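S.K.: Structure for the following, please:
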Amino acid sequence: MAERIALSLKPDFASGRWAWSLMGECFGSTGTVRAQGREDAVLCALAAAYPALRTRVPAYVVVSLPPTARLWSFVVEVEVHFSGVSLVPCTDADAPLRAAAMRAFHPAQPVVAPPTGSLTVATDGSATRGRIGWGWLAEDGRHGHGTETPSVRQCARRRHPVLAELRAISEAISALPQHHLVIRTDCRAAVSLVEEWAVGGHRLPDGYVATHHTAVAPGGLLWMQEQVRKEAPRVDIGWVRGHAGDPLNEGADSLAKLARRAAEGTWGFTAADVPQRAREIADAFTTAHQTTQSADAA
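M.R.: Take a look at the predicted model:
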């Protein structure tokens, strides 16, 4: 019976090299290759690993690529060139192998204390006219917000809303390192991406240019992808209906709009006014959240 072996890739766009990791139940191999893109990196990694893979054939090499990837048109040629090796798409059952392949990129870390307590956090994004804003609000009143004008070479404008949502999620994860986070967002697309990243998936939003240098900088999609994989054990993400009266969600929405509109100057106040206004928003909506929780418990 053919062994399933997961292939995971990690790009370093500054050097043009890709780290690769192949992990199966009875097989493991890692290395780096120079490649022009993810599909090219798959082939280069297979070429580098094939001397070791030949001892395990027949083998299915599991890769995470979109159904529209050109490489799927050449699987027969791949099988001819790498005898005994077949490229196949990953499935939910491959998640443990994918996770093992991702762990190979990170050296063993010292044992640290587990996160303390569970904290519910709402996140939200706002986007219009080429500018995005994001905000997050925790049930204990802690909060954050930010704004940015993404380069059109980095991300198509139609995908700005998803980018803003993901920035909010990422900022909350970074700002609250000592807690297990119950993150709630009203963006299903962001929930789906984070859930896939947590188990080693590579999918990015349509319209995002992963080869742009900002992709691997803090706040870039590939940077956030790695962050989610590392922090996955302490993050529980789920969807909540937006604008349906959930105080934390409404507060996160207000913080995202505050950040964006302050930068645009459309609300008639300056950046210096933002911290105080953000604190007022956070206090009002966390108080409403606590009141709702007390009423539900009564």
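S.K.: Only C-alpha atoms from now on, for both contacts and neighbour counts.
M.R.: OK.
S.K.: end to end, how far does stretch 205-224 reach?
M.R.: 13 Å (Cα to Cα, to the nearest Å).
S.K.: what's near enough to touch the closest residue to residue 34 other than its chain neighbours?
M.R.: Nearest non-adjacent residue to residue 34, counting by Cα to Cα, 6 or more residues apart in numbering: residue 17, 4.2 Å away. Contacts for residue 17 (Cα atoms under 8 Å, 6 or more residues apart in numbering) come out as 11, 32, 33, 34, 35.
S.K.: Looking at these, spot the one nearest residue 293.
M.R.: residue 11 (44.6 Å; Cα to Cα).
S.K.: now whichever helix or strand the closest one is part of: how far from the chain's centre is it?
M.R.: According to DSSP states H and E, residue 11 maps onto strand 3-12. In terms of Cα atoms, centre = their mean, to the nearest Å, the centre of strand 3-12 is found 17 Å from the chain centre.
S.K.: what ranges do the strands span in this protein?
M.R.: Ranges of strands within the chain are 3-12, 17-24, 27-34, 59-63, 85-89, 118-128, 131-138, 143-148, 180-185, 235-239, based on DSSP state E.
S.K.: Residues contacting stretch 238-252, please?
M.R.: Under Cα under 8 Å, 6+ apart, the answer for stretch 238-252 is 121-124, 134-139, 182-188, 191, 281-282, 285-286, 288-289.
S.K.: Can you select the buried ones among these for me in ChimeraX?
M.R.: Entered in ChimeraX, the line below selects the buried ones among these, by 16 or more other Cα atoms under 10 Å:
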select :121,122,123,124,134,135,136,137,138,139,182,183,184,185,186,187,191,281,282,285,286,288,289
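S.K.: Could you list the buried residues of stretch 27-36?
M.R.: In stretch 27-36, counting by 16+ other Cα under 10 Å, buried: 28, 29, 30, 32, 33, 34, 35.
S.K.: swap in stretch 196-208?
M.R.: Quick answer for stretch 196-208 (16+ other Cα under 10 Å): 196, 197, 198, 199, 200, 201, 202, 203, 204, 205, 208.
S.K.: what residues are up against the fourth one?
M.R.: Looking back up the chat, that one is residue 199. 95, 96, 98, 99, 229.
S.K.: want to put them side by side, so please do this one too:
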Amino acid sequence: MVPLPRARPKPVDLVYARPRPPETIAIAVAAADFGYRYAAVGELRCWSGFVATTGKDTALLDAIDRIRSEHGKHLRMRFLVNLPTTSPVWGRAHSIWWIERPDTADQHLFDAAVEQLRQAPPAPAAPLTVDLEPVTVATDGSVRGEHAGFAWLTCTAYYGMAGYRSVPKIVGKQPVLVAELLAIGDAVRELTRRHLSIVSDSQDAVAVVQRWKRGHDVMPIDYPAGGFLQAARQQIRAERDRIDVRWAPGHRGEPLNEGADTLARLASRYRRGDRDLDVGEYGRRAQGIAEGFAAEFRRTTPIFLPHRRSARDPHRRRDHPLTQQTTPD
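M.R.: Below you'll find the model as predicted:
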């Protein structure tokens, strides 16, 4: 007869591994010149800094990445943020870090982060030296109901584009004007240290930028106080001597204008979630559009001086959270 198996007693010196408790860190952000300031307060230490980005959601993700890089990406972290339920940031949690709203027990940390941010001096608006060759850039926006996009394209095929949610709470009552101004503001923010000849097919956007250059505070109707256009207005005012903006009629076959229009429509389609646009196809189409229209511009423009490409990849594709709310809430 086979004896029945018997359980062995647990060794008294055996201790099972337990996950290390996460560190709780509260983060607050506020719009500043050319980007966002952030302050973070944890149980052991504090952080603060500035990120040059276009939306509150992107600023929070950039701040989280900096804190994890400095504090240790292998550590478990619980970040407290104050964002609306619809923010795409809520879908960015990982196995060793995640995002929550502050509860009653954690409210003191979030209040401390807000206070630290309030007391921090604002970053001064200091225009960079203009020492690179001038560039021509066309800008455009595209609004498809609640889905919108903006884009800009230079004569050297360097481009920027982004899709975002366009609802009155985010953009106010003039969504088309906001999209056009976002394109101009993003081009000015990205194409630093050079004179810009900006071409837009929106007379209203050109008029607003001209008023910004003269120091006026005009904004699209009901545009939110913390939106990206507030920082764009300040930068355009501070760097007005390097910025020329003019109107050109749209859909008349001008290559750069048509290229910017096509990129903006592509960004709004990608934001809408069109099935034929996965991440790879989105990037391939954008690069092909930028190269094709810029080459046509160089071919058809009688007087064209070649420009140096940026040290970065001249083909830039972006789709970030303003861009997913972007701009900003």
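S.K.: Turn the contacts of residue 17 of the first structure into JSON lines, columns for distance to residue 48 of the first structure.
M.R.: Converted to JSON lines, the contacts of residue 17 of the first structure look like this (distance: Cα to Cα, whole Å):
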{"residue": "11", "distance to residue 48 of the first structure": "16"}
{"residue": "32", "distance to residue 48 of the first structure": "8"}
{"residue": "33", "distance to residue 48 of the first structure": "8"}
{"residue": "34", "distance to residue 48 of the first structure": "11"}
{"residue": "35", "distance to residue 48 of the first structure": "12"}
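S.K.: Near the equivalent of residue 207 of the second structure over in the first structure, how many other residues are there?
M.R.: Aligned against the first structure by TM-score structural alignment, residue 207 of the second structure finds its counterpart in residue 192. Here the number of neighbours of residue 192 of the first structure (other Cα atoms under 10 Å) works out to 14.
S.K.: State the distance from residue 192 of the first structure to residue 186 of the first structure.
M.R.: Computed as Cα to Cα, the residue 192 of the first structure to residue 186 of the first structure distance reads 12 Å.
S.K.: for residue 289 of the first structure, same thing?
M.R.: 17 Å.
S.K.: cool, residue 53 of the first structure as well?
M.R.: 44 Å.
S.K.: How about residue 232 of the first structure?
M.R.: In terms of Cα to Cα, residue 232 of the first structure sits 19 Å off from residue 186 of the first structure.
S.K.: Also residue 253 of the first structure?
M.R.: Distance of residue 253 of the first structure to residue 186 of the first structure, computed by Cα to Cα: 10 Å.
S.K.: Which neighbours do those two have in common?
M.R.: residue 124.
S.K.: And residue 215 of the first structure, how far from residue 283 of the first structure?
M.R.: To residue 283 of the first structure, residue 215 of the first structure is 34 Å away according to Cα to Cα.
S.K.: ugh, typo on my part, it should be residue 175 of the first structure
M.R.: Taken as Cα to Cα, the span from residue 175 of the first structure to residue 283 of the first structure is 18 Å.
S.K.: what's the counterpart of residue 235 of the first structure in the second structure?
M.R.: In the second structure, residue 235 of the first structure lands on residue 243 (TM-score structural alignment).
S.K.: how many other residues sit next to its match?
M.R.: 17.
S.K.: what residue of the second structure takes the place of residue 121 of the first structure?
M.R.: In the second structure, the residue matched to residue 121 of the first structure (TM-score structural alignment) is residue 137.
S.K.: Which residues are in contact with that match?
M.R.: Neighbour list for residue 137 of the second structure: 152, 153, 154, 155, 187, 196, 197, 198, 199, 256 [criterion: Cα under 8 Å, 6+ apart].
S.K.: Name the single longest helix found in the second structure.
M.R.: For the second structure, the longest helix by residue count, based on DSSP state H, is helix 279-300.
S.K.: Let me see the contact set for the nearest residue to the match of residue 235 of the first structure once chain neighbours are set aside.
M.R.: Spatial nearest neighbour of residue 243 of the second structure, chain neighbours left out: residue 196 (5.0 Å); criterion: Cα to Cα, 6+ apart. Residue 196 of the second structure makes contacts with 134, 135, 136, 137, 188, 242, 243, 244, 245, as judged by Cα under 8 Å, 6+ apart.
S.K.: which of these lies closest to residue 284 of the second structure?
M.R.: Closest to residue 284 of the second structure, out of all of the contacts of residue 196 of the second structure and judged by Cα to Cα, is residue 137, at 20.8 Å.
S.K.: Please report the distance of the closest residue to the closest one other than its chain neighbours from residue 228 of the second structure.
M.R.: Excluding the flanking residues, the one nearest residue 137 of the second structure by Cα to Cα, 6+ apart is residue 154, at 4.2 Å. Here the criterion is Cα to Cα. By it, residue 154 of the second structure lies 22 Å from residue 228 of the second structure.
S.K.: At which residues are the helices of the stretch 51-200 of the second structure located?
M.R.: With helices called from DSSP state H, counting those that start in this stretch, the stretch 51-200 of the second structure shows them at 56-71, 107-119, 168-171, 175-190.
S.K.: any idea how far the counterpart of residue 273 of the second structure in the first structure lies from residue 253 of the first structure?
M.R.: In the first structure, the residue matched to residue 273 of the second structure (TM-score structural alignment) is residue 265. Computed as Cα to Cα, the residue 265 of the first structure to residue 253 of the first structure distance reads 18 Å.
S.K.: between the two, who's got more neighbours?
M.R.: Ranked by neighbour count (other Cα under 10 Å), residue 265 of the first structure and residue 253 place residue 253 first, with 25 against 11.
S.K.: Alright, I will stop here.
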